[in-house]
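> no sequence for this one, just the structure:
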């Protein structure tokens, strides 16, 4: 997102890099709170603040946090808001929005498949197929045995 090999960085790029680092640090800090599994922090800021004497717009912060334990959401929202408002010098409490989401229980289960028809269905041609297979095996065995007898007869003649 921010190329480190850029020779000249603009003030906007530096500000974006700074706020991105702040967001990441806040996300890490929120995960340390009891019951919070993961979090995302988004800071909206005016890119042009400080340029050409323009008045700064208020900063807005939104937090999405996923919690795991049975906690009181109202208390956790107040804790998160208090933490965020104390992380910035110029953020108003009303400009912070927090959305809490309870982590879904993941049930690990092997996939199930429905078999509508049996793999080997019995029909009228099955006995005939089995009989043909057995006859083929018997024929091959007899030919092998007959071949051995013929080879022995040829050997006796040559002696």
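It's in. What you see is a predicted model, and the numbers here were worked out from it, not measured in a lab.

> contacts, neighbours, all on C-alpha from now
Noted.

> which residue ranges form the helices in this protein?
11-32, 73-85, 126-158 (DSSP state H).

> Mind checking those helices for the one nearest to residue 43?
Among these, helix 11-32 comes nearest to residue 43, with 6.9 Å by C-alpha to C-alpha.

> buried residues in the closest one?
Buried residues in helix 11-32, counting neighbours by 16 or more other C-alpha atoms under 10 Å, are found at 16, 19-20, 22-23, 26-27, 30-31.

> Next, the angle from it to helix 73-85.
140 degrees (axes from the mean of the first three to the mean of the last three C-alpha atoms, to 10 degrees).

> what helices or strands is helix 11-32 leaning on?
If you count contacts as 3 or more C-alpha pairs under 8 Å, 6 or more residues apart in numbering; DSSP states H and E, helix 11-32 packs onto strand 36-44.

> So which bits of the strand it packs on are buried?
In strand 36-44, counting by 16+ other C-alpha under 10 Å, buried: 36-42.

> follow-up on the earlier one: CSV please, covering the helices of the chain and showing distance to residue 64.
Shown next, in CSV, are the helices of the chain (distance: least, C-alpha to C-alpha, whole Å):
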stretch, distance to residue 64
helix 11-32, 9
helix 73-85, 10
helix 126-158, 64
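
> here comes the other one, which I'd like you to weigh against the first:
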């Protein structure tokens, strides 16, 4: 019998402490223990990207990441995109631009697109295309996804809180 290990995760802003087997995958903890089934399981080898989530702001494959590796870290899943009252601009643009077809790749694609836009709020279409190439989609041909990400970029820039420049002078 494998000894359980306590793991504390902050998932979509909520803190959880769970006892898990050390060999348990993060995707299984998210889906089975926390009920966050938006993270899909595809290839189970880290190739397709359907299981992509953000850990401390960086995209990872949750099907090849052990839950114990995420101990003490912040995890964001597709369920954490919307605010409960409405969709995130990326979700709205995926819908409007038909960036989702069968929808299986969509959660991972949304999380990867979010990371791209958080790193570069004003990307070129080429940068988006290169960034999402790590996630496989068999339905859209990627063009609609690129269009959706490009349409979401200015909306996300407008929604981002304004930062005040620091001059070094004390008031």
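Sure, I can see it. Just so it is clear, the structure is predicted and the values come from calculations on it, not from any experiment.

> Need the TM-score from the superposition.
Scored against TM-score structural alignment, normalised by the length of the first structure, the superposed chains reach a TM-score of 0.31; 86 aligned residues with a C-alpha RMSD of 5.2 Å.

> TSV for the buried residues of helix 11-32 of the first structure, including distance to residue 148 of the first structure?
Listed next are the buried residues of helix 11-32 of the first structure as TSV, based on distance: C-alpha to C-alpha, whole Å:
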residue	distance to residue 148 of the first structure
16	89
19	89
20	86
22	88
23	86
26	87
27	83
30	85
31	81
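
> of all the residues you listed, which two lie farthest apart?
Most distant of the buried residues of helix 11-32 of the first structure, by C-alpha to C-alpha, are 16 and 31, 22.9 Å apart.

> Look up the closest residue to residue 114 of the second structure, ignoring the ones flanking it.
Take residue 114 of the second structure and drop its neighbours on the chain: the residue closest to it by C-alpha to C-alpha, 6 or more residues apart in numbering is residue 90, 7.6 Å away.

> returning to what we had before: out of the helices of the first structure, which comes closest to residue 66 of the first structure?
helix 11-32 (9.1 Å).

> ok, residue 153 of the second structure touching residue 116?
No - taking contacts as C-alpha atoms under 8 Å, residue 153 of the second structure lies outside contact range of residue 116: 9.7 Å.

> The spatially closest residue to residue 62 of the first structure that is not a sequence neighbour: how many residues sit nearby?
Spatial nearest neighbour of residue 62 of the first structure, excluding adjacent residues (C-alpha to C-alpha, 6+ apart): residue 97 at 4.8 Å. Using other C-alpha atoms under 10 Å, residue 97 of the first structure is surrounded by 15 other residues.

> Check which helices and strands whichever helix or strand the residue nearest to residue 114 of the second structure is part of sits against.
Using DSSP states H and E, residue 90 of the second structure sits in helix 89-96. If you count contacts as 3+ C-alpha pairs under 8 Å, 6+ apart, helix 89-96 of the second structure packs onto helix 106-119, helix 143-159.

> So for the longest one, what gets flagged as buried?
For helix 143-159 of the second structure, a neighbour-count test (16+ other C-alpha under 10 Å) marks 144-153, 156 as buried.

> Could you export these to TSV, including columns for distance to residue 8 of the second structure?
Listed next are those as TSV, based on distance: C-alpha to C-alpha, whole Å:
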residue	distance to residue 8 of the second structure
144	37
145	34
146	35
147	37
148	34
149	32
150	35
151	36
152	32
153	33
156	30
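
> What's the separation between residue 94 of the second structure and residue 129 of the second structure?
15 Å (C-alpha to C-alpha, to the nearest Å).

> can I assume the residue nearest to residue 62 of the first structure is in contact with residue 44?
No - with contact defined as C-alpha under 8 Å, residue 97 of the first structure does not reach residue 44; the gap is 11.8 Å.
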